[in-house]
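**Student:** Turn this into a structure:
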Amino acid sequence: MTQYTPPTAEDLERTKTELGKSSGEMAELFGLANGRQWRRYLSEDPNNSRGMSMHMLFFAMARLELDPETLERVLNRMRAAGAEIELDKS
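**Tutor:** The predicted model follows:
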């Protein structure tokens, strides 16, 4: 059984600061539509907040940690499974 507790808003804000990225850049890293979507993960308002899912966190951290060749191999495996995906190269 997988156990997962999402990072807190404070954890995500710290990560953003450590990376030196804007909300828009964090949105791109996590595969979100825009910075507004990213900021919902930082919100303390229970009516406007979101918990970061494990797969979204894994995706973003993989993009930070994997070398380009390994990441491309994973993307090719996703394509072989039927996905259409092109990531921003920035």
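**Student:** When you work out contacts or count neighbours from here on, use the C-alpha atoms and nothing else.
**Tutor:** Fine.
**Student:** So which residues of the protein form helices?
**Tutor:** Along the chain, the segments classed as helices by DSSP state H run 9-19, 23-30, 35-42, 54-65, 68-80.
**Student:** Let me have those helices in JSON lines, adding mean neighbour count as columns.
**Tutor:** As requested, the helices of the chain are exported to JSON lines (neighbours: other Cα atoms under 10 Å):
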{"stretch": "helix 9-19", "mean neighbour count": "14"}
{"stretch": "helix 23-30", "mean neighbour count": "19"}
{"stretch": "helix 35-42", "mean neighbour count": "18"}
{"stretch": "helix 54-65", "mean neighbour count": "13"}
{"stretch": "helix 68-80", "mean neighbour count": "13"}
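**Student:** Let's compare: structure for the following, please.
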Amino acid sequence: MSARIYQMPKNAMQSGRARTATWMLEFEATEAQKPDPLTGWAGSGDTQRQVKLSFPSEAAARAYAERYGVAYEVVATPPRTLKLQAYADNFR
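**Tutor:** This is a model prediction of the structure:
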């Protein structure tokens, strides 16, 4: 069982940064999805993919993974880049 730990990104649809300090632990897929013969929907017997755990810090997420023997990979948070632009630049 392996997992990845990452920090929640900012929602692209809103300007606020609520819940961006939250760290998530998601389990990796152990079984490929296959289409259901009756409905055609994709699914698998892997229930760990549905589990997403949230933690207040990276250290807490790492401690959880180490306590339960879960191999983990920490995905670095990309740096925020701001595009500062003045309204007057629209008319140049």
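**Student:** What would you report as the TM-score here?
**Tutor:** TM-score for the superposed chains, counting by TM-score structural alignment, normalised by the length of the first structure: 0.30, backed by 50 aligned residues with a Cα RMSD of 4.0 Å.
**Student:** So residue 28 of the first structure versus residue 80 of the first structure, what's the distance?
**Tutor:** 23 Å (Cα to Cα, to the nearest Å).
**Student:** ok, now residue 59 of the first structure?
**Tutor:** 18 Å.
**Student:** go on, residue 27 of the first structure?
**Tutor:** For residue 27 of the first structure, the distance to residue 80 of the first structure - Cα to Cα - is 26 Å.
**Student:** now residue 70 of the first structure
**Tutor:** 15 Å.
**Student:** And residue 42 of the first structure, by the same measure?
**Tutor:** Counting by Cα to Cα, the gap from residue 42 of the first structure to residue 80 of the first structure is 35 Å.
**Student:** what's the answer for residue 57 of the first structure, then?
**Tutor:** From residue 57 of the first structure to residue 80 of the first structure the distance is 23 Å (Cα to Cα).
**Student:** try residue 39 of the first structure
**Tutor:** 33 Å.
**Student:** try residue 11 of the first structure
**Tutor:** 35 Å.
**Student:** what does residue 18 of the first structure give?
**Tutor:** Counting by Cα to Cα - residue 18 of the first structure and residue 80 of the first structure are separated by 35 Å.
**Student:** Likewise for residue 16 of the first structure?
**Tutor:** 32 Å.
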